[in-house]
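> Sharing a model prediction with you, sequence too.
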Amino acid sequence: MNTHPPDNANTAVTQTAPLMIARQAVLDQHRAVFGYELFDRSVAPHRHTAASDAQLLFNALSAADSEFLSGKKTIFINCTHDTLAGGHLDLVTPDNVVLEIPPLGVTELEQIQTRLVRLQEITKRGFRLAFDYSALTRSYETWLPLASFIKIDLAVVKPSTLASYVNLAQARSSAQLIAEKVETAEQYEAACALGIRLFQGYWFSKPVLIQGQKIRPAQAAILHLINLVRQQASTHEIEEVFKRNPSLSFNLLKFINSASFGMRTEVTSFKHAVMLLGLNRLFKWAALLMTTSQPGDALPAVGTTAVVRGRLMELLAAETLAAEDSDHAFVVGVFSLLDTMLGVPMQAALSALNLPDNVSAALLENTGPLAAYLRLAVACETGDDATFAEAAATLNLSSKQINGAHLDALAWAEALT
């Protein structure tokens, strides 16, 4: 499980634990994905070095589709002050990158003015900077004009003092505020009420179960399509589903005529589209559409997380499993948050679907050949080191393989939006 650093990186990179790239979504006030924070969970936050930062950047640059770092979403990357002085950032296009700058230690406060020069140089190159709420103290007043983002940690800042921090930030800077470690609906609502418009936290992917919630007509059509495909129905029966559902047929033709599908001539017939896709890919496409067809006030970020999981699992399963099982791995990933999206328990969410046994086993019992892939995908989101190591060992996958697939999955999900 080796991850190779760039030639000019500090040799200490090779002595660290295998790199584990984790991510967390940054959401806007509509609870849609604004960007992602990438961080190395194989190193404790207080032990990050220029070398470990270089390793993270090198993996992001070499393993991911270039669209990931030049796409529409903003990428937040943690940096040490030594990283800012190194040459690693010369490799990165700054347009959509935010560098998260840590405060200095108590014994280093006399270096604030010295560090200011480097921060000013970085912003002139086009990078945006994010500071934590300590930048609002008088010691850091010369840094504050450089802030594009200020993060307020709700696990540390008490509810009674949150308004004071927000008012101070709004009065002294033009930075966008990010409430991080949002764990409850109450925290989210309080931050919104104070004018905060960007958020991070596990609350956004937790299920809110509402017993008996009805499935919307569009979703019912997708469920019907999935069941017909699983029953290996005739092309005529499947074609009829599309004829009766304009939005479903529009999505199918849009997908099959997209550049990613690679057709040389435009496909206008539903029958032709169904035959070109085949049942396996049609099943996978319908699962993806089910995930991105959000009911009511379900969280858009949940759908994005599910899509990333599915693509990550598909890429990793393709290393060792048959093509059909790789397709099933994709379905497990995109359906793994179906309870959250539909607002019902997973058992109820899957009861209307005719799914393969290995898909149901992974989703309902955490067993079977696809369960380890799901555990690994979730560990990549949460930074669960123990589960990451256990699942990677079970699947005989290296950190390099996992990190590359993870970044490719993020790029692929980004291209869908």
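Right, received. Where do you want to start? Residues are numbered from 1 along each chain as shown.

> going forward, measure contacts between C-alpha atoms and count neighbours the same way
Will do.

> count of neighbours near residue 324?
12 (other Cα atoms under 10 Å).

> Check residue 158 too.
Neighbours of residue 158 using other Cα under 10 Å come to 10.

> Surely residue 143 touches residue 116?
Yes - counting by Cα atoms under 8 Å, residue 116 is a contact partner of residue 143 at 6.5 Å.

> Which one's more surrounded, these two?
Ranked by neighbour count (other Cα under 10 Å), residue 143 and residue 116 place residue 143 first, with 19 against 15.

> What spatial separation is found between the more buried one and residue 133?
Look at residue 143 and residue 133: by Cα to Cα, to the nearest Å, they are 12 Å apart.

> same question, residue 274
54 Å.

> Kindly report the same for residue 162.
Taking Cα to Cα, one finds residue 162 at 11 Å from residue 133.

> Put this next to the previous one:
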Amino acid sequence: MFIARQPIFNKAMKIYGYELLFRSDSSAVSFGNASSVSATAAVIGSLFEQGIDQVVGKSKAFVNFDYDFIMSDNIELIKPETLIIEVLETVKVDAALINRIKSLKDKGYQIALDDFEESYGSYPIVPLADIIKYDIMVTPLDTITADIKRALSQKKLLLAEKIETEEEFQKALRMGFHLFQGYFFCKPKIVDGSSPRRFSKVQYSMILSELSKDEPSYDAITEIIESDVNLAYRMMRVISHKKGESAFNSIKYALVRMGLIDLERWISILMLQDISQNKPLELMRLSLVRSRFSEYVADNSIYQNRKEEISMMCLFSTLDVLLDQPMEKALEGMLISKDVFNALVHRKGDLEPFCRLILSYEQGDWPAVHKYAEVIRIDTKILYKGYLESIEWSSKILTSFQ
């Protein structure tokens, strides 16, 4: 079973919820050999057992349901304050469905119409819908202005899906949309002739440089950290939270307790946090999930001995967006391997399949996931476990930085 999530933002670029993408097996384009009911039930049952909070936190979970599953009683496994029921555009509308939706609404569930392209005035589920999703690739924004005005007058929440550029986001925002889904948030805003965001990587690079030596010096690293009171303060907070202790006698002692591998990871995260202050928190979260997930994938593949390198590569995969610079420029002066540079900048080389697998998993492109999993020789059946563990780990990390 595969499961991934795609973020849904509000107008302030805060997370409103996640759409959950899933399949019953790695090679399935839709539901594989299983029926839609059994495939969906498997995911809902798993989320119920493990706790859906692990996947979506305190946000909403948007899940696609077809006719058969809406009519089943499995939906009630998840509390209405968490679940948004997305009615697929292919669902046959009849009296039984209408009555079932009314029953679910009476229990507190919100109803969303997925990829809506029907007649707004005559489609029978519209009066029952709380959220209407428009796929702007199927229904361009300019073609639905009248429907948008009508929906807004009826207090519907409007969600624009497949938003891929800042321009599309701004246009949908001006039209009155409330929610936004797509990968526009993880693309750099590069404008010719403008000054890119500036960020000093000197101290972080000095620490990472020392860590890359055959015999790193804790004294040298301590001296670098102590040269910046803000860095020293934040590092001590992070280390203290990680170890669960109240105090350390010195920064050097704290670093020794942490260990070199964890120190390298945390220095990298501190650096990303510094440059993500004016960016959506989801970018930082995405970097952390990618980092941990790729480490898990590497550890269970033929690249086990390169897992730290692969983890750092995926942690830095959003650096171009955070700095609003081309990736090549963003990586300038950073001590990374040629394989990492080629994978992030040129999308080629020995480590490129890891980037492809992680991105394919995020987008729910399960055939591509299967393809790249074969390249790096990992059993696709264990990816689900690693992905959920990565989400949980990223939440703990973000908590420690607050």
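Yep, that arrived. Because the structure is a prediction, the values reported are computed rather than measured.

> which residues of the stretch 51-200 of the second structure fall in strands?
60-65, 83-87, 110-113, 131-135, 157-161, 179-181 (DSSP state E, counting those that start in this stretch).

> on average, how far is the fifth one from the matching bit in the first structure?
It stands for strand 157-161 of the second structure. Compared with the first structure after fitting, strand 157-161 of the second structure has a mean deviation of 1.2 Å; criterion: mean Cα distance after the TM-score superposition for the first structure.

> tell me, that strand lands on which residues of the first structure?
Using TM-score structural alignment, the residues of the first structure aligned to strand 157-161 of the second structure are 176-180.

> ditto for the longest one
Strand 60-65 of the second structure falls opposite residues 74-79 of the first structure when the two are matched by TM-score structural alignment.

> Now do the helices in the stretch 251-400 of the second structure.
Assigned by DSSP state H, counting those that start in this stretch, the stretch 251-400 of the second structure shows helices spanning 251-258, 260-275, 281-299, 307-315, 319-323, 327-330, 338-341, 352-362, 366-376, 383-400.

> can you put those in a markdown table and add distance to residue 161 of the second structure and mean neighbour count?
Shown next, in a markdown table, are the helices of the stretch 251-400 of the second structure (distance: least, Cα to Cα, whole Å; neighbours: other Cα atoms under 10 Å):
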| stretch | distance to residue 161 of the second structure | mean neighbour count |
| --- | --- | --- |
| helix 251-258 | 43 | 16 |
| helix 260-275 | 28 | 17 |
| helix 281-299 | 17 | 23 |
| helix 307-315 | 26 | 23 |
| helix 319-323 | 20 | 23 |
| helix 327-330 | 26 | 17 |
| helix 338-341 | 32 | 19 |
| helix 352-362 | 16 | 20 |
| helix 366-376 | 20 | 19 |
| helix 383-400 | 23 | 18 |
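
> Same list (these) but as a markdown table, adding distance to residue 102 of the second structure.
Formatted as a markdown table, these follow (distance: least, Cα to Cα, whole Å):
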| stretch | distance to residue 102 of the second structure |
| --- | --- |
| helix 251-258 | 55 |
| helix 260-275 | 45 |
| helix 281-299 | 34 |
| helix 307-315 | 45 |
| helix 319-323 | 43 |
| helix 327-330 | 50 |
| helix 338-341 | 53 |
| helix 352-362 | 33 |
| helix 366-376 | 34 |
| helix 383-400 | 33 |
